[in-house]
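S.K.: Provide a 3D model corresponding to the input given below.
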Amino acid sequence: MQTSNPTLPFGYSPVPAGKLANMVTCLEMFERPAARPLPPETGLRVERWAEPSVSDYRDLYRRVGEDWLWVSRIVMPDAELQAIITDPLIEIHVLTDGKRRLGLLELDFREEGECEIAFFGVVPEAIGNGAGRIMMNAAIDNAWSRPISRFWVHTCNFDHPAALAFYQRSGFTPYAFMVEICDDPRLDGRMSRDLAPHVPIIEPR
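M.R.: Have a look, this model is predicted:
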């Protein structure tokens, strides 16, 4: 995430038309939290996805994240994405019902002594049935099975409105805000214009 100024001025800062201003909350934990109970039996489980193809990865990434304007892995060059998803310090897991991939969990151990939840989400039809808790418990188990001292994640105001509270219930503590300015991917053809209706499109004049 790139920053150009150390601080923003007090008060309102105009955002150019065609750009998005994304409020990011960073959260962290420094020890394994007490386990939270799993939902009643759902038939869902989390499995390691050892060697996803770029196309299969992007398909799940889109299904999970396009309504929240996840775009980075869609526009990333194939070779760069391939290098990430095959990196031995990146763990990719999927939530599955035995037939379909319903959730994506990506853990990044490339920073020594740390683990970042790079991506975490479930497909729309899996929201609200305990799928998130199943995936988060798996994330915590896998992260703290390594010799780490810090586990962290960031979420933003484009994510599901329950995401921030969910991370806090899971043991993460907010420690910083950041503002990300980026091009609206719905205006340049990278994403469909009808996605993320909770984020208005403001056309350049």
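S.K.: When you work out contacts or count neighbours from here on, use the C-alpha atoms and nothing else.
M.R.: Fine.
S.K.: Could you measure from G113 over to A196?
M.R.: Counting by CA to CA, to the nearest Å, the gap from G113 to A196 is 35 Å.
S.K.: Please say which of the two ends up with more neighbours.
M.R.: More crowded of G113 and A196, by other CA atoms under 10 Å: A196, with 19 against 12.
S.K.: If we ignore the residues flanking it in sequence, what's nearest the more buried one?
M.R.: Once flanking residues are discounted, A196 sits nearest to D67: 4.6 Å by CA to CA, 6 or more residues apart in numbering.
S.K.: Need the single longest helix in this protein, by residues.
M.R.: Determined from DSSP state H, the single longest helix within the chain is helix 131-144.
S.K.: list the helices and strands that helix packs on?
M.R.: Helices and strands touching helix 131-144, as assessed by 3 or more CA pairs under 8 Å, 6 or more residues apart in numbering; DSSP states H and E, comprise strand 45-48, strand 101-108, strand 114-122.
S.K.: Show me what counts as buried in that helix.
M.R.: Neighbour-count burial for helix 131-144 flags A131, G132, R133, I134, M135, M136, N137, A138, A139, I140, A143, W144 (criterion: 16 or more other CA atoms under 10 Å).
S.K.: again with stretch 104-116
M.R.: Burial within stretch 104-116, assessed by neighbour count using 16+ other CA under 10 Å, is assigned to L104, L105, E106, L107, D108, F109, E114, C115, E116.
S.K.: Equivalent analysis for stretch 24-40, please.
M.R.: Counting neighbours by 16+ other CA under 10 Å, one finds that the buried residues in stretch 24-40 are V24, T25, C26, L27, E28, M29, R32.
S.K.: do stretch 156-164 as well
M.R.: Of the residues in stretch 156-164, those with enough neighbours to count as buried (16+ other CA under 10 Å) are C156, F158, D159, A163, L164.
S.K.: next up, for comparison:
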Amino acid sequence: MNLDGYTDLPSRKIAAIVTYLEMRSPPPALREQAQEGWSLQSLSSDADRYRTLYRRIGEPWLWFSRLAMSDEELSGILGDPKVEAYALRDGQNDIGLLELDFRSEREAELVFLGLVPGAVGKGTGRFLVNEAIRRAFAHPIDRFFVHTCSLDHPAALAFYMRAGFMPYRRAIEVADDPRLQGHLPRDCAPHVPVLD
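M.R.: Have a look, this model is predicted:
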């Protein structure tokens, strides 16, 4: 890979700049957000519901990792007692996803935090990240970390930084285009052209 300039990608591939962020202690004060009837429901035993919500949130941003997994693999992750996965409910519908992974010693990963398109900009993201921080630091951890990428919502990186995460590393991720693999519809994420 050329580290000074452009590097061509083969057709059928996508690439993203990944930014890794971490938090070593919770912020002194979490910015509170009214709940307005919101609640979290566990998804630990419901892989189908998880996948449906993951797809609704992630299609515009080419989220595909959980869609490419077998049912057994996903159920194994969700059923692990050191993984917490929740659907954010607005009283009627699933509108957000929160997944935390405590399988590493004294660390927690914010694996997924996302909202369905109609829930963005209403304080739901603030509510979810506050819950993530509270739940993570309720465990004996030294570090809480997350990564986001240039394919995600344009406000994601700044959102995590406002929540108290600090960037510490960048990487380039190259993957097969999930639309050409059949994991996502070909017409999703039109801001990333399909090259086949």
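S.K.: follow-up on the earlier one: can you redo the buried residues of stretch 156-164 of structure 1 as TSV with distance to R48 of structure 1?
M.R.: Converted to TSV, these look like this (distance: CA to CA, whole Å):
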residue	distance to R48 of structure 1
C156	26
F158	27
D159	24
A163	23
L164	25
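S.K.: May I ask which two of these are separated the most?
M.R.: Of all pairs drawn from these, the greatest distance, 11.0 Å, lies between F158 and L164 (CA to CA).
S.K.: Grab the most central residue of structure 2 for me.
M.R.: The centroid of structure 2 falls nearest to F112 when counting by CA atoms, centre = their mean (2.6 Å).
S.K.: Now check that one against structure 1: what is it aligned to?
M.R.: Under the alignment (TM-score structural alignment), F112 of structure 2 pairs with F119 of structure 1.
S.K.: Using a markdown table, lay out the buried residues of stretch 104-116 of structure 1 together with distance to R150 of structure 1.
M.R.: Rendered in a markdown table, the data for the buried residues of stretch 104-116 of structure 1 read as follows (distance: CA to CA, whole Å):
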| residue | distance to R150 of structure 1 |
| --- | --- |
| L104 | 21 |
| L105 | 18 |
| E106 | 16 |
| L107 | 13 |
| D108 | 12 |
| F109 | 10 |
| E114 | 5 |
| C115 | 6 |
| E116 | 8 |
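S.K.: my read is Y175 of structure 1 is in a strand, agree?
M.R.: Yes: the assignment for Y175 of structure 1, made by DSSP: H, G, I helix; E, B strand; the rest coil, places it in a strand.
S.K.: Contacts only, for it.
M.R.: T25, C26, L27, E28 (CA atoms under 8 Å, 6 or more residues apart in numbering).
S.K.: Repeat that for Y61 of structure 1.
M.R.: When the contact criterion is CA under 8 Å, 6+ apart, the partners of Y61 of structure 1 are W70, R73, L104.
S.K.: would you turn those residues into CSV with distance to E51 of structure 1?
M.R.: Formatted as CSV, the entries for these read as follows, by distance: CA to CA, whole Å:
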residue, distance to E51 of structure 1
W70, 22
R73, 16
L104, 14
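S.K.: which among those residues gets closest to S55 of structure 1?
M.R.: Ranked by distance to S55 of structure 1 (CA to CA), the contacts of Y61 of structure 1 are led by R73 at 10.9 Å.
S.K.: which one in structure 1 is aligned with K82 of structure 2?
M.R.: Counting by TM-score structural alignment, K82 of structure 2 corresponds to L89 in structure 1.
S.K.: wait, what's in contact with that match?
M.R.: D108, F109, R110.
S.K.: Distance check, the equivalent of the first one over in structure 2 against L88 of structure 2.
M.R.: Across the two structures, D108 of structure 1 finds its equivalent in D101 of structure 2, going by TM-score structural alignment. Computed with CA to CA, the distance linking D101 of structure 2 and L88 of structure 2 is 17 Å.
S.K.: likewise A189 of structure 2?
M.R.: The spacing between A189 of structure 2 and L88 of structure 2, counted by CA to CA, is 23 Å.
S.K.: so what corresponds to H160 of structure 1 in structure 2?
M.R.: Residue mapping for H160 of structure 1 onto structure 2 gives H153, with TM-score structural alignment as the criterion.
S.K.: Would you mind giving the secondary structure of its match?
M.R.: Counting by three-state DSSP, the backbone at H153 of structure 2 sits in coil.
S.K.: check contacts around the closest residue to it other than its chain neighbours.
M.R.: Here the nearest residue to H153 of structure 2 in space, its sequence neighbours aside, is W61; by CA to CA, 6+ apart that works out to 6.7 Å. In this structure, W61 of structure 2 makes contact with L151, D152, H153, A189, judged by CA under 8 Å, 6+ apart.
S.K.: mind redoing it with 10 Å?
M.R.: W61 of structure 2 sits next to R55, C149, S150, L151, D152, H153, P154, C188, A189, P190, H191, V192 when contact means CA atoms under 10 Å, 6 or more residues apart in numbering.
S.K.: same question, G114 of structure 2
M.R.: Residues near G114 of structure 2 by CA under 10 Å, 6+ apart: 53-54, 56-58, 87-88, 95-99, 120, 124-125, 128-129, 152-153, 156.
S.K.: Over to E80 of structure 1?
M.R.: Residues counted as contacts of E80 of structure 1 (CA under 10 Å, 6+ apart) are V54, R73.
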